[in-house]
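Asks: requesting a structural model of the entry that follows:
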Amino acid sequence: MSDWKAKRFWKEATVEQIDEAWTVRLDGRPVKTPAKRALLVPTRPLATAIAEEWQAQEGEIRPHTMPVTKTANAAIDKVAVQHAEVADMLAAYGDSDLLCYRADSPAALVERQSAQWDPLLDWAHDALGARLLPRAGIMHRPQDPQALAILSRETHALDAFRLAAFHDLVSLSGSLVIGFAAARDARPAEALWELSRLDENWQAEQWGDDEEALAQAEIKRAAFLHAKRMFALAEGTVA
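Replies: Now for the predicted structure:
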């Protein structure tokens, strides 16, 4: 097994506009994706964030410290080439959305779910025109096809970079509605993450914390917040 690791060879990472896209150069050399595609992103803030990650590298390149670069690479190498499949997969969450599956007991949990999750379902109806209905128990009951069609169209309308970020917002939270709420700034990302953890937090209150579960939850929380930042960078709404 080789011990070779990529090391920093450049002095300066810079941002450059190419037509309507942006790229990053290392001492004038264009950055490529792992699949050797051109790293072209839709906004200057996104390109700047990528350049900052490259500029921060010292000695050996540490990919785990470059989350924006990693997500941009995934958008170009994976999501862009199978956009419809990824969008279909995410839109399918609408028919089994976390916010719709409610406990039938105990009463305190039922009330907490209703108080905290119903407002987000109302938001989805008002902002997206899609009314999803809560269900008691774990048995699947299909949602209104018209509502699901609306959510599917909204998902398919996302470009590859926003869809790559949206993938993590939805899959980490288990909720298409939470994903859209985060993308559209309906609530602070931290608050939305906590809403996705309602059931786990309830269990912790009843039985105490599990250190391993807490550690895994923190990793997922950080990934959710990164996905929200990545979505904003792809829209050019955050520096």
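
Asks: C-alpha from now on. contacts and neighbour counts both.
Replies: Noted.

Asks: does the spatially closest residue to residue 50 that is not a sequence neighbour belong to a helix or a strand, and which?
Replies: Take residue 50 and drop its neighbours on the chain: the residue closest to it by C-alpha to C-alpha, 6 or more residues apart in numbering is residue 69, 5.3 Å away. If you go by DSSP states H and E, residue 69 is part of helix 67-74.

Asks: so what's the residue nearest to residue 93 when sequence neighbours are not counted up against?
Replies: Nearest non-adjacent residue to residue 93, counting by C-alpha to C-alpha, 6+ apart: residue 176, 5.6 Å away. Residue 176 sits next to 90, 91, 93, 94, 97, 170 when contact means C-alpha atoms under 8 Å, 6 or more residues apart in numbering.

Asks: so which helix or strand takes in the first one?
Replies: For residue 90, the enclosing helix or strand under DSSP H and E is helix 83-91.

Asks: thinking again about what came up before, if I look at the residue nearest to residue 50, how far off is residue 41?
Replies: Between residue 69 and residue 41 the computed distance is 10 Å (C-alpha to C-alpha, to the nearest Å).

Asks: and if you look at residue 143?
Replies: 36 Å.

Asks: over to residue 55?
Replies: 18 Å.

Asks: those two: who's more crowded?
Replies: Neighbours were tallied for residue 55 and for residue 41 using other C-alpha atoms under 10 Å; the higher tally belongs to residue 41 (25 against 16).

Asks: in this structure that one contacts residue 22, no?
Replies: Yes. Shown here, residue 41 and residue 22 form a contact pair, counting by C-alpha atoms under 8 Å, at 5.2 Å.

Asks: could you also give me the structure for this second sequence? I'd like to compare it with the first:
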Amino acid sequence: MTQWRAKRFWSEVSLEEVAKGFSVLLDGKPVQTPAKSKLVVPTQSLADHIAAEWDAQEETIYPGSMPYTRMTNSAIDKVTLQFSEVVDHLAAYAETDHLCYRAEGPNVLVKRQADAWDPLLAWAAKMFNAPLTVATGVMFVTQPSNSLERLKERITRLSPFQLAAVHDLISISGSLVASLAVIHRKKAADEVWKLCRVDEIWQIEHWGEDKQEQAISERKMVDFLHAAHYFDTLRLL
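Replies: Sure thing, here's the model as predicted:
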């Protein structure tokens, strides 16, 4: 069965400055979210990227080619309405942060993990006064409650739009600490992505990678970098 797709129905894409930011217009009419809310964003930079996505659509609309629109829809329709629940969900990643669970061996992999992840954990411990415990193997380790609260407090201060971006960063990488390093510009997003993939890279070196796994990894990388850039479009300076 052929999947139905919406067709392009507009000729011109433009922006309008409104009370709470910027609205994207299609032939003079404001874009709406799937829940029929007005799509209004706080910065012109983000509005420009959303407008470019709509303008790039040809005869058929491909939502998968519109990550800035997707994250904005999520921010308005979901995160704004369920802010506390989203914060709780993302803060829980610190309890099992990817950077805290290390291999028992071989020694080469153990060293790679330490070289890649220890500096990020040390940065978070100093930046947020939130040291986390490192464990070997897959057994769950209880993290300091004060550290978990301080990390949660940091993401609580984000706007719904920022939190939508951070949601993608955390869910893709499996690391709250690595995601905070991205939004605080501790390291570039592409570098953080490589650091988070130490395990995968080691496995590929030893066992190879099939085309399906490669495609999934590349898709995750693109989504991770889009989320990082989405957050950057929300910076006012």
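
Asks: quick revisit: which part of structure 2 lines up with the helix holding residue 90 of structure 1?
Replies: Aligned by TM-score structural alignment, helix 83-91 of structure 1 falls on residues 83-91 of structure 2.

Asks: the matching stretch vs structure 1, average offset?
Replies: Superposed on structure 1, stretch 83-91 of structure 2 shows a mean distance to its aligned partners of 0.7 Å (mean C-alpha distance after the TM-score superposition for structure 1).

Asks: go through that stretch and flag the buried ones.
Replies: Within stretch 83-91 of structure 2, the residues scored as buried using 16 or more other C-alpha atoms under 10 Å are 83, 86, 87, 90, 91.

Asks: equivalent analysis for stretch 179-198 of structure 1, please.
Replies: By neighbour count on 16+ other C-alpha under 10 Å, the buried set for stretch 179-198 of structure 1 is 179, 180, 181, 182, 183, 189, 192, 193, 195, 196, 198.

Asks: one more: stretch 63-80 of structure 1?
Replies: 66-69, 71-77, 79-80.

Asks: quick one: terminal-to-terminal distance for that stretch?
Replies: Termini of stretch 63-80 of structure 1 sit 21 Å apart (C-alpha to C-alpha).

Asks: got a list of contacts for it?
Replies: Against stretch 63-80 of structure 1 from outside (C-alpha under 8 Å, 6+ apart): 33-35, 37, 39, 41, 46, 49-50, 53-54, 86, 160-161, 163-165, 226, 230.

Asks: return the members of the residues you listed classed as buried.
Replies: The neighbour-count test (16+ other C-alpha under 10 Å) marks 33, 39, 41, 46, 49-50, 53-54, 86, 160-161, 163-165, 226, 230 as buried among the contacts of stretch 63-80 of structure 1.

Asks: between all of these, which two are at the greatest distance?
Replies: 54 and 86 (28.1 Å; C-alpha to C-alpha).

Asks: before we move on, back to that, any residues in contact with both of residue 41 and residue 22 of structure 1?
Replies: Shared contacts of residue 41 of structure 1 and residue 22, defined by C-alpha under 8 Å, 6+ apart, comprise residue 47.

Asks: show me where structure 2 has strands.
Replies: Applying DSSP state E to structure 2 gives strands spanning 13-18, 21-26, 29-30, 40-41, 101-102, 135-136.

Asks: which residues are in contact with the helix holding residue 90 of structure 1?
Replies: By C-alpha under 8 Å, 6+ apart, helix 83-91 of structure 1 touches 79, 148, 151, 152, 155, 156, 160, 163, 167, 170, 171, 176.

Asks: and for stretch 136-150 of structure 2?
Replies: Under C-alpha under 8 Å, 6+ apart, the answer for stretch 136-150 of structure 2 is 91, 94-96, 101-104, 128-135.

Asks: make a ChimeraX selection of the buried ones in these.
Replies: The ChimeraX selection below is limited to those of the contacts of stretch 136-150 of structure 2 classed as buried (16+ other C-alpha under 10 Å):
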select :91,94,95,96,101,102,130,131,132,133,134,135
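
Asks: nearest to residue 210 of structure 2, of the contacts of stretch 136-150 of structure 2?
Replies: Minimum distance to residue 210 of structure 2 across the contacts of stretch 136-150 of structure 2 is 23.0 Å, recorded for residue 103 (C-alpha to C-alpha).

Asks: hmm, back to that, and the contacts of residue 176 of structure 1 as TSV, adding distance to residue 220 of structure 1?
Replies: Below are these laid out as TSV (distance: C-alpha to C-alpha, whole Å):
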residue	distance to residue 220 of structure 1
90	18
91	21
93	18
94	21
97	18
170	12
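
Asks: for the biggest helix by length in structure 1, name the packing helices and strands.
Replies: Counting residues, the longest helix found in structure 1 (DSSP state H) is helix 211-235. On a contact count with 3 or more C-alpha pairs under 8 Å, 6 or more residues apart in numbering; DSSP states H and E, helix 211-235 of structure 1 meets helix 44-55, helix 67-74, helix 160-173, helix 176-183, helix 189-196.

Asks: closest one to residue 1 of structure 1 among those helices?
Replies: Between these, helix 67-74 lies closest to residue 1 of structure 1; by C-alpha to C-alpha that is 24.6 Å.

Asks: check the mean deviation of that closest one from structure 2.
Replies: Here the mean offset of helix 67-74 of structure 1 against structure 2 after fitting is 0.9 Å, by mean C-alpha distance after the TM-score superposition for structure 1.

Asks: what residues in structure 2 pair up with that helix?
Replies: If you align by TM-score structural alignment, helix 67-74 of structure 1 falls on residues 67-74 of structure 2.
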